[in-house]
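J.: missing the sequence, but the structure's below:
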């Protein structure tokens, strides 16, 4: 029988992953064996969200966690791309196939896997499932969620310090509650730092099926429109579409703020890196690795696992040397981070 508990925070730093998995609770004593009952597991499998591998953001961060697990545990792994216009039934079939093959854990990358995972997890009780960015109830399910609003607040602080026009932009991929968290934190960070700064916001689509997370052309057009209105800092929470926002910012010689991964370091964005001031980080790779390690150690995590600023589950990058050159920016970000961690700053999610 699995022991399930809520986890308020899990450390995802390399040095503290083992401690987090054993000391913070929320584990299961079940070995999490494969669905064939053999007790053997092929290792980790992940099923990508819209945009797939190569988005230089959300999905690629998950892939980095898979690579780390494969190297450290000598795992066999599988990573499966989504298909355009797929249904919940398609996702169910994908997750079921991975579990049936003996992969353990099986992780759905993105909230879109919620309905499918709820159905599939019940069919394969000996397999540990993970879902990123959604909460799914189940004795063998770990819900890997993040405090995106906290990283976005820090991005807002940076934007308010970097702007010269007192106008900055936010581009959301899809108009859903998850992306509202990014926008809410960003706006609050901007306003708390400089109330005179105006935030222009735009969502690319109402549903993911319309391409809000997978259309760089849509992101580019939205950013160009905001730049024409005076924005000189563009922050995108839009998956693959964010590449278009970064391209537009680079072309206009204004700042871009990346998301999820440290996009200043992404090879595919090398032509634009000089314009990427910072990135709001979300350690999806660390969460994927943490779940894989827990299964490998025979104590699979279950329940809600929240990765926040306090445990470095989210954060803000400073890879671009220009980050340190903008007067007062680094100091303001550090002060805001301390305030969020000690509770004196309460970051909104809406």
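T.: That came in fine, so what should we check first? Quantities reported herein were computed from a predicted structural model and do not represent experimental measurements.

J.: drop to CA atoms for contacts and neighbour counts, all remaining ones
T.: OK.

J.: Could I get the full set of helices for the stretch 51-200 of the chain?
T.: Listed in chain order, the helices of the stretch 51-200 of the chain (DSSP state H, counting those that start in this stretch) span 58-73, 88-100, 114-123, 148-162, 177-193.

J.: what's the angle from the shortest one to helix 88-100?
T.: For helix 114-123 against helix 88-100, the angle by axes from the mean of the first three to the mean of the last three CA atoms, to 10 degrees is 40 degrees.

J.: Included below, for side-by-side comparison, is a second structure:
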């Protein structure tokens, strides 16, 4: 029987908001850093430090949560979750990780590239604790770096968009203009142009630099997508965490338009069910697999370290087929995938 520890009224309010106010995972993370724990105290103690949006973002963080949930069910023990705020400083991130380490959680997984500097410092202070980081590489003996070839999955999304657009006009929305999200843009644009160089690709980022609000602002995502639709685009791919929920909502309100989801198979996300017939496909990034692999390795006494790269060839990234909307172009998508896997197509990582 799963037992949940409820820590405070404030935490409860935050948790409720995270579940109910998210769109593609979108709560205003300024309310957060809410810890929650589960399990009966026996077995492995898993620490999760989420990026902005946290559990319930219907995208990136939720994928990580699925991996931890699977491990908890399989191995027993407990999970403690802490969620980043858009206002976080480096000291906040270090403190979050240190709190988990001091409480005996092992492994501790930081979900998101923003944790790279803090993982580097905290892992050195706690050499007997195993850490993981998603979407960045930290070189330390006790750190497992979990990375993905986002550009390869995005290339296939670009092929799908090019084959489905009726207006020869598509759009890409990124959460923050950082190198990681640039990989999504680069792959998508290359996939579109390799399929049909005449297609116009609009690009917009929701926030810039150290401002991570672009990952947790469904209103900004909706506004950006609506602008692209008004400008003539009829397929919009959004790599922006919970902000993508707003983009999907905007696309759903435009007849004949398609949205492309990200990280999770968003067609099958209950909170997005009313929009699912507008979700052409999703670029699935199996963060859950990477998280589970690390936890299992720690449980088995042989914790992973170094850089584990989850590629298209290893099904680390893929295109979701839910809804059957890409069935008619599946053969062409499979051909493109094979060319990437064989090395015939080299997918760019920068636009």
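T.: Sure thing, it's come through. Here the structure is a predicted model, which is why all the values come from computation and not from measurement.

J.: Most tightly packed of the helices of the stretch 51-200 of structure 1?
T.: Scoring the helices of the stretch 51-200 of structure 1 by mean neighbour count under mean count of other CA atoms under 10 Å gives helix 148-162 as the most buried, with a mean of 30.

J.: mean shift between that one and structure 2?
T.: After superposition onto structure 2, helix 148-162 of structure 1 sits on average 0.3 Å from its aligned residues (mean CA distance after the TM-score superposition for structure 1).

J.: which residues in structure 2 does that helix match up with?
T.: On the basis of TM-score structural alignment, helix 148-162 of structure 1 is assigned to residues 150-164 in structure 2.

J.: and that stretch, how far from the chain's centre?
T.: Relative to the mean C-alpha coordinate of its chain, stretch 150-164 of structure 2 is positioned 17 Å out (CA atoms, centre = their mean, to the nearest Å).

J.: do the same with stretch 162-171 of structure 2
T.: Going by CA atoms, centre = their mean, where stretch 162-171 of structure 2 is centred and where its chain is centred differ by 25 Å.

J.: circling back to that earlier point, and residue 258 of structure 1, which of the helices of the stretch 51-200 of structure 1 is closest to it?
T.: Closest to residue 258 of structure 1 of those, according to CA to CA: helix 148-162, at 9.1 Å.

J.: how about the nearest residue to the spatially most central residue of structure 2, chain neighbours excluded?
T.: Nearest to the mean C-alpha position of structure 2, counting by CA atoms, centre = their mean, stands residue 60 at 2.3 Å. In space, not counting the residues next to it along the chain, residue 60 of structure 2 is nearest to residue 263; the distance is 5.3 Å by CA to CA, 6 or more residues apart in numbering.

J.: Tell me who's in contact with that neighbour.
T.: Under the criterion of CA atoms under 8 Å, 6 or more residues apart in numbering, the contact list for residue 263 of structure 2 reads 59, 60, 63, 282, 283, 284, 285, 286, 287.

J.: Return the closest of those with respect to residue 186 of structure 2.
T.: Residue 186 of structure 2 has its nearest neighbour among the contacts of residue 263 of structure 2 in residue 283, at 13.9 Å by CA to CA.

J.: ok so that closest one is a strand residue?
T.: Yes. With DSSP: H, G, I helix; E, B strand; the rest coil as the criterion, residue 283 of structure 2 is located in a strand.

J.: any idea how far it is from residue 36 of structure 2?
T.: From residue 283 of structure 2 over to residue 36 of structure 2 the distance is 29 Å, taken as CA to CA, to the nearest Å.

J.: For the two, indicate the residue with more neighbours.
T.: Neighbours per residue, other CA atoms under 10 Å: of residue 283 of structure 2 and residue 36, the larger number sits with residue 283, 29 against 19.

J.: Tell me who's in contact with that one.
T.: Residue 283 of structure 2 makes contact with 153-154, 157, 260-265, 317-320, according to CA under 8 Å, 6+ apart.

J.: what do you get for residue 345 of structure 2?
T.: Residues near residue 345 of structure 2 by CA under 8 Å, 6+ apart: residue 339.

J.: Give the equivalent position in structure 1 for it.
T.: Per TM-score structural alignment, the equivalent position to residue 345 of structure 2 in structure 1 is residue 345.

J.: Same check on residue 267 of structure 2?
T.: So residue 267 of structure 2 corresponds to residue 264, using TM-score structural alignment.

J.: Where does that match sit: helix, strand or coil?
T.: Here residue 264 of structure 1 is helix, with the state taken from three-state DSSP.

J.: Not including adjacent chain positions, what is the nearest residue to it?
T.: residue 273 (5.0 Å).

J.: Could you check how far the one you found is from residue 191 of structure 1?
T.: When residue 273 of structure 1 is compared with residue 191 of structure 1 (using CA to CA), they lie 27 Å apart.

J.: What of residue 68 of structure 1?
T.: Spatial separation of residue 68 of structure 1 from residue 191 of structure 1 under the definition CA to CA is 38 Å.

J.: any chance of the contacts of residue 263 of structure 2 in a markdown table, plus distance to residue 88 of structure 2?
T.: A markdown table is the format used below for the contacts of residue 263 of structure 2 (distance: CA to CA, whole Å):
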| residue | distance to residue 88 of structure 2 |
| --- | --- |
| 59 | 21 |
| 60 | 19 |
| 63 | 22 |
| 282 | 29 |
| 283 | 28 |
| 284 | 28 |
| 285 | 25 |
| 286 | 26 |
| 287 | 23 |
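
J.: ok, and these in structure 1?
T.: Among these, the contacts conserved in structure 1 (both residues aligned by TM-score structural alignment, their matches' CA atoms under 8 Å) are 59, 60, 63, 282, 283, 284, 285, 286, 287.
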